[in-house]
Every structure is written in C-alpha cells, then in structure tokens.
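Colleague: Please find the sequence and the predicted model below.
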Amino acid sequence: MSFLGLSSRSPFALNAGAAAGVFQVTLGLIGVFRPQVMLQDIWGFKTSTKPGQDQLVIESLMQLYGMRNVALGLMILAVRTFADSRTLAWVLMSDMLVAIGDGFIQKKATGGGEWKHWSFVPVGVGMGMLLLGYFD
C-alpha cells in the first residue's frame, strides 16, 4: 500500500478529527463575539482601555481571525462528514501550518506565548497519522 493510500477505519480517529473542527469553531466564535477576551486572555496582547480608531482596527482584525477559525473548523467538520479519513488527515495536518504561523506572529508581537499555538502541532500531526492508518 502506498504512502498516500493508507486509511484508518477507526470511528475514534474520525471523531477526534471532528473534535478538532469543533475546537476551531469555538475559538473562532470567541474571536468574533468577544474579541477582547481573545486578544487579552488567549493571545496575551495588552490593549488600550480608551476607545479609538486603533482599538477598532485591532478588534476588527481579531474578528477576521475569528471568522478564519470558524471557516477552518467548519471545513474540517464538512470533510469529516462527506469525505474519507485520508482527506481529513491531510486537512488536519495542513491546518497545522496555521498554528505554526500563529505561533510566530504571537512571539513577534508579544515576546512569548508561541507554545499556545505550537503545542497543537504534534496533536494535529498525530491525528493525521492516526487517520492515515499508521496506528491501526
């Protein structure tokens, strides 16, 4: 069987992939509806308390980030529902590029906190390998 031909038949693996999608949708909704919570508590940014144009731009960008996560999470759930485990595996593993990028951006902007994002990389790759059938 070729490298790309492996596939898991485990319902646990498929449901774990769906859980990753639900997690991303949840983070995205926090970003959309509670941008200050996402900025301060999750990303660790210190934001200004006085309202102004800069604050509006920052909150708007956080809401864009939230919508990105909602879209990625819904994509994962759609792949879980309508495709096979190989497709879900590669979607989850490619989604780890987002976590890597977010980690570098947070490190640059706040001086730390990159492991809040990078800690998901081995989990995503592991779930991808599980879905590809490497642990069957």
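Modeller: Yep, that arrived. Numbers count the residues shown, from 1 in each chain.

Colleague: only C-alpha atoms for contact and neighbour calcs from this point on.
Modeller: Will do.

Colleague: Now do the contacts for the residue nearest to the spatial centre of the chain.
Modeller: Compute the mean C-alpha point of the chain, and by C-alpha atoms, centre = their mean the closest residue is Gln24, 4.9 Å away. Gln24 sits next to 69-70, 72-73 when contact means C-alpha atoms under 8 Å, 6 or more residues apart in numbering.

Colleague: quick one, longest helix in this structure?
Modeller: Identified as the longest helix of the chain according to DSSP state H is helix 53-82.

Colleague: Can you add distance to Lys50 and neighbour count and give the contacts of Gln24 back as CSV?
Modeller: CSV is the format used below for these (distance: C-alpha to C-alpha, whole Å; neighbours: other C-alpha atoms under 10 Å):
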residue, distance to Lys50, neighbour count
Asn69, 28, 24
Val70, 29, 24
Leu72, 33, 22
Gly73, 33, 25
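
Colleague: another one to put next to it:
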Amino acid sequence: MPRAQSPRGSFLSLASTLFATIFVACGINACIRPTHALSFFSFEPPAGAADQKLVDSLMAVYGVRDIFMGLVIYIANFMGTPKSLGWTLIVTSLVAFADGALCWTHGQGYWDHWGYAPIILVLGALALGSSPSKSN
C-alpha cells in the first residue's frame, strides 16, 4: 500500500509537511528579521553597528539553512521513499539537537530546540518502519 494511502503514511506525510513548513517559515524569518530570529537562541542583539551587521549576515546563513532543510523534507515527503523521508527527518532532528546544545552552552533556550527534536526523530523512525523491507 502506498504511503499516502495508509493511515501511518497520511500521518507521517502531514506531520512532515508541518515541520517542513515551520522550518521554511523560521528560515524566512531569520533572513527578513534577523534580530527576532536571534531571540530563538536566547541571545541579545549586539550593540555595535559592525557587530549587528555580522550577526545579521550569520542569521541569513542560518535562515537559508532552515529553508533548505524544509525544502529537503518536502522533497523527501512528496517525491522520495519512506526510507529517504525517514533518514532526512532523523538528520534534521540532529540539527535541532545541535542547536539546543549551542544554547545549552550559553545557559538558556535549549529546550526550545530539544523539545521538538525528539518528535522529528520519532517521525523519522516511523517513516523508516513504514519502508517495505528488501530481502537480499
């Protein structure tokens, strides 16, 4: 049964689309409103103009990264296999864990990332579990 027709497949597809949309939206936010996106990491904006310019540029890089992750999830979800979606979600969860670890080193904001990372990890594992097994 194709993934989209099974109850598990519909749930995975919907949940994956939701997370992909959140990543794309956060990426656009980081590119357009870097100071607001910086608050997701519990950092204060820098005081100096040169420092602010650097932070704005780095937040654009972060934004492009999030947009890319969202687009890759969309592609794996709609054009790939359950296995490709599963591994894409698992790797994406590792990015969220890493973002949380960065915040943890600064003492705050880590649960803003660690709260959703396990959900994406479980979705990835479920997608892998929905893959038809190949016997060699």
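Modeller: That came in fine, so what should we check first? Remember, it's a predicted structure, so these values are computed and weren't measured experimentally.

Colleague: Tell me how the two chains score on TM-score.
Modeller: Overlay of the two chains. TM-score (TM-score structural alignment, normalised by the length of the first structure): 0.83; 125 aligned residues with a C-alpha RMSD of 1.7 Å.

Colleague: ok, now how distant is Ala71 of the first structure from Gly44 of the first structure?
Modeller: From Ala71 of the first structure across to Gly44 of the first structure, the span is 23 Å (C-alpha to C-alpha, to the nearest Å).

Colleague: Oops, could you answer that again for Arg34 of the first structure instead?
Modeller: Taken as C-alpha to C-alpha, the span from Arg34 of the first structure to Gly44 of the first structure is 14 Å.

Colleague: All the helices of the first structure, residue numbers only.
Modeller: With DSSP H as the criterion, the first structure has helices spanning 11-33, 35-37, 53-82, 85-110, 115-118, 120-131.

Colleague: with the second structure superposed, average distance for the last one?
Modeller: Once the two models are superposed, helix 120-131 of the first structure sits on average 1.5 Å from its counterpart in the second structure (mean C-alpha distance after the TM-score superposition for the first structure).

Colleague: now for that helix, which elements pack on it?
Modeller: Here helix 120-131 of the first structure touches helix 11-33, helix 85-110, going by 3 or more C-alpha pairs under 8 Å, 6 or more residues apart in numbering; DSSP states H and E.

Colleague: Now render those as JSON lines, adding distance to Leu61 of the first structure.
Modeller: What follows is those, written out as JSON lines (distance: least, C-alpha to C-alpha, whole Å):
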{"stretch": "helix 11-33", "distance to Leu61 of the first structure": "9"}
{"stretch": "helix 85-110", "distance to Leu61 of the first structure": "13"}
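
Colleague: Ser60 of the first structure is nearest to which of the ones you listed?
Modeller: Evaluated over these, closeness to Ser60 of the first structure peaks at helix 11-33, with 8.6 Å, by C-alpha to C-alpha.

Colleague: Done for today, thanks.
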